[in-house]
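Visitor: Fold the following.
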Amino acid sequence: MVIVFALVVLLVLGALVAGNWLVWRRLFRDTTRGPGLVRRTGAVLIAGGWALTVAAFVAERSGAPFWLQQLLAWPGFLWLALSIYLLLGVLAGEVVRPLLRRWLERRASAETAVVREEPVPVGAATGGSGPTQAPAADVPASEPVPASEPVRAPSRRLFVSRVIGGAAAAAAVGTVGVGTYGVLNGPSVKRVTVPLAKLPRAAHGFRIAVVSDIHLGPVLGRGFAQKVVDTINATQPDLIAVVGNLVDGSVKDLGPAAAPLAQLTARHGAYFVTGNHEYFSGAEQWIDEVRRLGLRPLENARTELPHFDLAGVNDVSGEDEGQGPDYEKALGDRDTTRACVLLAHQPVQIHDAVDHGVDLQLSGHTHGGQLWPGNLLAAAANPTVAGLERYGDTQLYVSRGAGAWGPPTRVGAPSDITVVELASRQA
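Guide: Take a look at the predicted model:
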């Protein structure tokens, strides 16, 4: 097992080194005529960026002073996102490069052919009878004509490298810039109607505001939390469900950032279940903190609302601490004639929900992939990446989440707060 793990680590490191070497080669080596400041600057930029990225993750996980986490997080995490799209841009350039070179070669060949076919003017050849060229102005022998410095035009290869490298860099910076602005600007509201067979007519139109993966931390702080709270309250929900990954850090560091959650307002209250990141950040402390802020944690527990049951289970990451999900405790003795909505952070928990007759599971965790093509990796690890799907008699809705983990950037997976409107088939 240790050998397999070591081989995987070596494979990943090899891929990272190869990818970064390709980025350096295409953006810095191939765009310059020889060794110099630009190539050295590129090497320092890439190596330094990755050093900041590693330092940012280590500082966050090791509980370093919060000011140091904040200092490292912005440049380190943004470099991670930028490096992804620089590599993708360079790889896309490998497809365009031969096409552009071939087009330039054909254009140059066509221009050369036109020049060769131009007729020679009469009298231009030696011994011709045409008009003679006017004599040049007299120049004293003591004053030679100054020779101008020749301008070295870039070769075709150098020109192509600069065009493609510049386009790749511009595309990467633009993509990360737009994706970061989208996160910092706050999540949008998405609305989904979910019919439940057991829901009575009196509960038709009941609205649950689902928010997941806020990820308060060294990058997203109190201001972002306030935007999330204001967006949720503006939807005027009947109930609020916070389905995990609220924070990346301790109550000591992030308590002030989470304070706006006390302003959440809904007729039937706000509920909370743990996500995997709570267990990296001190789950018990955060459960006490959200309770103090007015949210009700559902720790493998259930509450009977007027027209349906609302249950919640701990995240599977809690199993390492003896606090994993307990479906029997949360659902075992319930009245199965009543509709049941389950809050569970990870979509993989749907299979247990199906076994216990849950009507609807609300989850997050995937971020919708967050950074394209991360959705492909998320799809390999989760039954549903985003949206509403059915598993037997149980429906699963997965939110893309309100915040972001690592880079405060989203590409192809915009953040959201979802208002799930329950519909009765009797209405």
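
Visitor: Only C-alpha atoms from now on, for both contacts and neighbour counts.
Guide: Fine.

Visitor: For the nearest residue to Asp309 once chain neighbours are set aside, give me its contacts.
Guide: Excluding the flanking residues, the one nearest Asp309 by Cα to Cα, 6 or more residues apart in numbering is Cys340, at 4.6 Å. Residues counted as contacts of Cys340 (Cα atoms under 8 Å, 6 or more residues apart in numbering) are 308-311, 358-360.

Visitor: Report the contact partners of Leu261.
Guide: When contacts are counted by Cα under 8 Å, 6+ apart, Leu261 touches 225-226, 229, 290, 293-294.

Visitor: Next, it: secondary structure please.
Guide: Following DSSP: H, G, I helix; E, B strand; the rest coil, Leu261 is assigned to helix.

Visitor: mind listing the strands in this structure by residue range?
Guide: 188-196, 207-211, 239-243, 270-273, 296-297, 301-304, 309-312, 340-343, 360-363, 387-391, 394-398, 416-424 (DSSP state E).

Visitor: Compute the distance between the residue nearest to Arg101 when sequence neighbours are not counted and Gly42, please.
Guide: Once flanking residues are discounted, Arg101 sits nearest to Val160: 6.7 Å by Cα to Cα, 6+ apart. Computed with Cα to Cα, to the nearest Å, the distance linking Val160 and Gly42 is 19 Å.

Visitor: got it, and Asp288?
Guide: Note on Asp288: its distance to Gly42, by Cα to Cα, is 48 Å.

Visitor: in the stretch 51-200 of the chain, which spans are helices?
Guide: 66-116, 156-184 (DSSP state H, counting those that start in this stretch).

Visitor: Show me which parts of the shortest one are buried, residue by residue.
Guide: Which is helix 156-184. 159-162, 164-169, 171-173, 175-177, 179-180, 182-184 (16 or more other Cα atoms under 10 Å).

Visitor: Next, the angle from that helix to strand 416-424.
Guide: Using axes from the mean of the first three to the mean of the last three Cα atoms, to 10 degrees, the interaxial angle of helix 156-184 with respect to strand 416-424 works out to 50 degrees.

Visitor: Could you also give me the structure for this second sequence? I'd like to compare it with the first:
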Amino acid sequence: MDTDRVIFLLLLGVPCGLAHLYLWKRLVRDTTTTPRGRRLGTAAIAAMFVVLLAGLVGGRLLGTTLGSVLAWPGYLWLAMTLYLTLLLAVLEVPRAVLNRLWRRAQVPAPVTVPAEPDAAPVEEPPAGPVDTSRRLFIARSLAVAGGLAATGVVGYGATQALGGPVVKRVPITLGKLSPALNGFRIAVVSDIHLGPLLGRSHTERIVTTINGLDADLVAIVGDLVDGSVEELGEAAAPLRDLVSRNGSFFVTGNHEYYSGFQTWLTELSRLGVHPLRNERLTIARGGASFDLAGVNDVTGKAQGDGPDMERALAGRDTSTPVVMLAHQPVQAVQAAKLGVDLQLSGHTHGGQMWPFNYAVTLQQPVVSGLAEVDGMPVYVSNGAGFWGPPVRVGAPPDVTVVELRTA
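Guide: Predicted coordinates for the structure are as follows:
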């Protein structure tokens, strides 16, 4: 196992292990009264932790076909672990309140003991064991409530992640755009994530959605795959059926660099999807034009294939607008400095599962939708697939029609 995989396992495995310890305390220790019940509960929690770890490494070590057998239960349990932990943590407040109220209610009044004549009565505390039945009832009730709520959230999230992408239509005004290009439509899709859980039918559904949009141009802004061409070439094959007036274009995402990016660039070119490799081209219509530029993902630096925005923009006519395709929104900081008029990105998944959208803001300037970075409009797609758990909560998958408009 290489260093990256060890780090990957530590980053997820350690917090997941701590979460399972917490789940054991609340779902097993606090709710069982017999040694046998506690042993069975402990074994179940330990088994699910092993299933989770197997799901995390299965696709990477065993390939797409066998890895998918482990990935489905492993990743679904990862989502359950997250929401069970969050919900039970929230329920700590009513747990503490209920237990405190019960302790007060079950303590009887002190017993008054007669004293010697002419002496004051003496109060003694009540004797006898404290009844724990109410505490057990509270623990079991909150465990059931947390389990049902987490199952509901994960179930809803799975229907969102595995359902068809939402079509969004986003008009964006560019000051330099010629009236001849007013209404130019770019179909933006990102983070398709073909891999152990998403295959050919996923690609076919996305292609069908895009082809129904009457797009002038298709932009795939990274993270198409989680696996090699040998494993996923057939799953990506429907991309050859993409239809648009000005072609389909692609820039690398970070996951391409984990999946053999060079062979994927060759395969995409064969399928009629044109990679933009720190370069730009002119898109013309009705005697007017704009520049379409694309840069490699920042992850490519480690493999000698990093972004070079200056090269992509060198020598261009600054009187016409330039639209930049860049996988990560953080690349917009440099793009704005170099005079780019619009950046189209993905990478964030919109946070994919609430509350991770708040964590994404620590790394990226835009999480989802249209915003500005240093005065430059940036549109960030939620992505059409998912990574890890087949669950989306608060960030449905999407395909977006960006419509360019004149000022």
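
Visitor: What does the residue nearest to Asp309 of structure 1 correspond to in structure 2?
Guide: Under the alignment (TM-score structural alignment), Cys340 of structure 1 pairs with Val322 of structure 2.

Visitor: follow-up on the earlier one: would JSON lines of the contacts of Leu261 of structure 1 with distance to Gly93 of structure 1 and neighbour count be doable?
Guide: Shown next, in JSON lines, are the contacts of Leu261 of structure 1 (distance: Cα to Cα, whole Å; neighbours: other Cα atoms under 10 Å):
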{"residue": "Ala225", "distance to Gly93 of structure 1": "39", "neighbour count": "23"}
{"residue": "Gln226", "distance to Gly93 of structure 1": "41", "neighbour count": "19"}
{"residue": "Val229", "distance to Gly93 of structure 1": "43", "neighbour count": "17"}
{"residue": "Val290", "distance to Gly93 of structure 1": "49", "neighbour count": "21"}
{"residue": "Leu293", "distance to Gly93 of structure 1": "51", "neighbour count": "16"}
{"residue": "Gly294", "distance to Gly93 of structure 1": "53", "neighbour count": "16"}
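
Visitor: Using a markdown table, lay out the residues you listed together with distance to His277 of structure 1.
Guide: As requested, the contacts of Leu261 of structure 1 are exported to a markdown table (distance: Cα to Cα, whole Å):
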| residue | distance to His277 of structure 1 |
| --- | --- |
| Ala225 | 17 |
| Gln226 | 20 |
| Val229 | 20 |
| Val290 | 15 |
| Leu293 | 19 |
| Gly294 | 21 |
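
Visitor: Going by distance to Gly369 of structure 1, which of these wins?
Guide: Of all the contacts of Leu261 of structure 1, Gly369 of structure 1 sits closest to Ala225, with 21.6 Å by Cα to Cα.

Visitor: Quick check: Ala43 of structure 1 touching Trp24?
Guide: Yes - between Ala43 of structure 1 and Trp24 there is a contact under Cα atoms under 8 Å: 6.7 Å.

Visitor: So if I had to pick from the two, which one is more boxed in?
Guide: The neighbour count for Ala43 of structure 1 versus Trp24, taken as other Cα atoms under 10 Å, is higher for Trp24 (22 against 19).

Visitor: Surely the more buried one is in contact with Gly42?
Guide: Yes - Trp24 of structure 1 lies in contact with Gly42 (Cα under 8 Å); the separation is 6.4 Å.

Visitor: which residues does Ser201 of structure 2 contact?
Guide: Ala235.

Visitor: ditto for the one 4 residues further on
Guide: Shown in contact with Arg205 of structure 2 (Cα under 8 Å, 6+ apart): Gly164.

Visitor: what's the spacing between the counterpart of it in structure 1 and Leu220 of structure 1?
Guide: Here Arg205 of structure 2 is matched to Lys227 in structure 1, going by TM-score structural alignment. Using Cα to Cα, Lys227 of structure 1 is found at 11 Å from Leu220 of structure 1.

Visitor: top of the contacts of Cys340 of structure 1 by neighbour count?
Guide: Going by other Cα under 10 Å, Leu360 tops the contacts of Cys340 of structure 1 with 28 neighbours.

Visitor: Burial check on the counterpart of Gln236 of structure 1 in structure 2, number of neighbours?
Guide: In structure 2, the residue paired with Gln236 of structure 1 according to TM-score structural alignment is Asp214. Neighbours of Asp214 of structure 2 under the rule other Cα under 10 Å: 15.

Visitor: wait, what's in contact with the closest residue to Asp214 of structure 2 other than its chain neighbours?
Guide: Excluding its sequence neighbours, the residue lying closest to Asp214 of structure 2 (Cα to Cα, 6+ apart) is Ser244, at 6.9 Å. By Cα under 8 Å, 6+ apart, the contact set of Ser244 of structure 2 is 211, 214-218.
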